[in-house]
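K.L.:
Fold the following, please.
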Amino acid sequence: MTQPDFETVVAIARRAGDAILAVYNGPDFDVETKDDDSPLTAADRAAHAIIDRELRALTPEIPVLSEEGADVPAAKRQQWPRFWLVDPLDGTKEFIKRNGEFTVNIALVEGGRPVWGVIHAPALDTTYGGGVGSGAWKQTGADGAREPLAVRTPDDGHAVVKSRSHPSGELAAFLERITVADEVPVGSSLKFCVVAEGRATLYPRFGPTMEWDTGAGQAIVEAAGGRVVMAEDETTPLTYNKDDLRNGFFIVSA
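P.N.:
Prediction:
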């Protein structure tokens, strides 16, 4: 199959991020929940509209599955040989807290596997990307040089990614069984990115996620040499386009 123009997809993610920032930096920002008329909802919908419209124009032969339009029956979407998997605004709690750690996520999924992804953090003006056979990279600013990424293995203990918003008893029990040298608190899909760039060595997730939360991050981590596997069977990778779009618990590592 012919590969899409991924550079254009990166630009689409940045434009969606600009639309989010227009709301985030606006004079009327005051939000605690995702009500239908909240700034959070406005930002989500604005980003979704840009991504959906521009991906369909760029690759009309590739369907788009987005959090904002995820009501496609499984029987239909499982006929797709590949599709775009999109979360137009990941990290709603980070958006509400105004800590900047929210992202735009776009992944290309083929045969149940994310083969390419981009994660753009508009408030941080930082973009991560990567895919099968092309490696992973980080870019600061629209014109910044792209830094190659590679995961790192732990020395005397793991640097563990710690969710800012989703603690769990299962996670606490898991951490008791390993050596933790450091904790790296971060929100949204940026948790994948800090593993991909070697700032952390382990991201165990024992909480609810959907496929659009993880697809782009998994592609980037795997392109950087890492793994994303099921927590109950670490020989099984996290897979996509399942009957149920909810993920099981998983572990991201070098």
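
K.L.:
CA only for contacts and neighbour counts going forward, please
P.N.:
Noted.

K.L.:
show me what contacts the closest residue to Thr153 other than its chain neighbours?
P.N.:
Nearest-residue entry for Thr153: Ala254, 5.7 Å, with adjacent residues in sequence omitted and distances by C-alpha to C-alpha, 6 or more residues apart in numbering. For Ala254, the contact set (C-alpha atoms under 8 Å, 6 or more residues apart in numbering) comprises 151-153, 195, 201-202, 225-227.

K.L.:
Could you dump these into a markdown table with secondary structure, distance to Ala13 and neighbour count added?
P.N.:
A markdown table is the format used below for the contacts of Ala254 (DSSP: H, G, I helix; E, B strand; the rest coil; distance: C-alpha to C-alpha, whole Å; neighbours: other C-alpha atoms under 10 Å):
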| residue | secondary structure | distance to Ala13 | neighbour count |
| --- | --- | --- | --- |
| Val151 | coil | 24 | 25 |
| Arg152 | coil | 27 | 19 |
| Thr153 | coil | 30 | 16 |
| Val195 | helix | 21 | 30 |
| Thr201 | coil | 27 | 26 |
| Leu202 | strand | 26 | 30 |
| Gly225 | coil | 24 | 16 |
| Gly226 | coil | 23 | 24 |
| Arg227 | strand | 24 | 25 |
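
K.L.:
Tabulate the residues you listed in TSV, adding columns for distance to Glu176.
P.N.:
Below are those laid out as TSV (distance: C-alpha to C-alpha, whole Å):
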residue	distance to Glu176
Val151	23
Arg152	22
Thr153	19
Val195	20
Thr201	16
Leu202	14
Gly225	26
Gly226	23
Arg227	22
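
K.L.:
one more to put side by side:
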Amino acid sequence: MTIDHYQAWLPKVAEIAKQAGEVIMQVYRCKDCEVEKKADGSPVTLADKQADQLIRQSLAVLSPDIPVVSEENIHATPFLERQGWSCFWLVDPLDGTKEFIERTDEFCVNIALVVEGRSVLGVVYVPVYDWLYMAHQGGEAIKVEQGLEHVLAVRKLIKSPVNVTVSRRHGKKVEEFIEALAPSKTLHCGSAIKSCLVAEGQADVYPRFGPTSHWDTAASQVIVEAAGGRIVDEKGEDLRYFPTENILNPHFMVVGNNRYPWPEFPK
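P.N.:
All right, here's what the predicted structure looks like:
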């Protein structure tokens, strides 16, 4: 598979993400959104399910030979089946379900293509604001807003205060990191939008020291890297997406300038 494949597929995957966003918004406009609990206790809505179905069906048409790992369909693809996959789609049909339920508007659609453990194509679509972030390996990071395309670039020159973007439920370890950065300015936001804010230079760093899954980061990682940034673990290594049983990420930071003297990861 070559960059030409990624380049040809990117606008098609972007259109799939936008169609999923339309399905999500149809549910979001209804005031009474029924919420169920999955086996792990996390919430799921009709929007998650309908967007998941649309994306999986559309990707099957686009690339019938490439399997799909989706948050809402992971039970249908057990590890024994997935462990030998070297190429697959990684999907979060509604990243930020809690934000969706709480109506903060800060949720998105994540679609990534993974080849040999690396995410090589990524689309993040924010339906409420109609923001479309996309990139493929070897290309530029693009944001489409109000019909206009903007090439994204991280902010390499970091000035005081440092701009930090974090979840609304970020926890004590992130608070310690922010204190070590002082002075800093904090922007609270949900879902993979935080990583995209680093990619477009609105934030300098997004520290995440709580549990996340592969589908939370794979799509935005391509965008961040194409914009000149990185998503790194405690060892300073880029996140990778080889099939695992629990598909969990290590703790990580999304950074625009990897050479900046960031505080150490909390123990």
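
K.L.:
TM-score for the pair, please.
P.N.:
After superposition, the two chains reach a TM-score (TM-score structural alignment, normalised by the length of the first structure) of 0.91; 245 aligned residues with a C-alpha RMSD of 1.7 Å.

K.L.:
The residue nearest to Thr153 of the first structure and Asp244 of the first structure, how far apart?
P.N.:
According to C-alpha to C-alpha, to the nearest Å, Ala254 of the first structure stands 27 Å off from Asp244 of the first structure.

K.L.:
what does Glu222 of the first structure give?
P.N.:
23 Å.

K.L.:
Neighbour count for the two, which is higher?
P.N.:
Ranked by neighbour count (other C-alpha atoms under 10 Å), Glu222 of the first structure and Asp244 place Glu222 first, with 27 against 10.

K.L.:
Could you say which helix or strand holds that one?
P.N.:
If you go by DSSP states H and E, Glu222 of the first structure is part of helix 211-223.

K.L.:
from the contacts of Ala254 of the first structure, which is closest to Ala16 of the first structure?
P.N.:
Using C-alpha to C-alpha, Val195 comes nearest to Ala16 of the first structure of the contacts of Ala254 of the first structure, at 24.4 Å.

K.L.:
Counterpart of that closest one over in the second structure?
P.N.:
Residue pairing (TM-score structural alignment): Val195 of the first structure is matched to Val198 of the second structure.

K.L.:
got it, and Asp182 of the first structure?
P.N.:
Match for Asp182 of the first structure (TM-score structural alignment): Lys185.

K.L.:
With Glu61 of the first structure instead?
P.N.:
Per TM-score structural alignment, Glu61 of the first structure is aligned with Asp65.

K.L.:
Phe242 of the second structure is in contact with Leu90, isn't it?
P.N.:
No - the pair Phe242 of the second structure / Leu90 is not scored as a contact, 11.0 Å apart, by C-alpha atoms under 8 Å.

K.L.:
okay, the two: which has more neighbours?
P.N.:
Each of Phe242 of the second structure and Leu90 has its neighbours counted (other C-alpha under 10 Å); Leu90 has more, 25 against 20.

K.L.:
And the more buried one, what's its match in the first structure?
P.N.:
Correspondence of Leu90 of the second structure to the first structure, assessed by TM-score structural alignment: Leu85.

K.L.:
That match reaches Leu108, doesn't it?
P.N.:
Yes - contact criterion C-alpha under 8 Å: Leu85 of the first structure and Leu108 qualify, at 6.2 Å.

K.L.:
what is in contact with those two at once?
P.N.:
In contact with both Leu85 of the first structure and Leu108: 215-216, using C-alpha under 8 Å, 6+ apart.

K.L.:
need the strands for the stretch 1-150 of the second structure, in chain order.
P.N.:
Assigned by DSSP state E, counting those that start in this stretch, the stretch 1-150 of the second structure shows strands spanning 35-37, 43-45, 68-70, 87-95, 108-115, 118-126, 131-136, 142-145, 148-151.

K.L.:
Compare the ones you listed and give me the one nearest His214 of the second structure.
P.N.:
Of all those, it is strand 87-95 that lies closest to His214 of the second structure, at 7.6 Å by C-alpha to C-alpha.

K.L.:
Report the mean distance between that closest one and its aligned residues in the first structure.
P.N.:
Taken against the first structure, strand 87-95 of the second structure registers an average deviation of 0.5 Å after superposition, with mean C-alpha distance after the TM-score superposition for the first structure.

K.L.:
So which of the strands of the stretch 1-150 of the second structure is nearest Gln57 of the second structure?
P.N.:
strand 68-70 (9.8 Å).

K.L.:
so how far does the closest one sit from its counterpart in the first structure?
P.N.:
Compared with the first structure after fitting, strand 68-70 of the second structure has a mean deviation of 0.4 Å; criterion: mean C-alpha distance after the TM-score superposition for the first structure.

K.L.:
which residues sit against that strand?
P.N.:
Contacts of strand 68-70 of the second structure (C-alpha under 8 Å, 6+ apart): 52, 56, 59, 77, 88-93, 215.

K.L.:
again with stretch 191-207 of the second structure
P.N.:
95-96, 99, 106-108, 110, 124, 126, 133, 152-155, 158, 162-167, 174, 177, 216-217, 220-221, 223-225, 227-229, 252-257.
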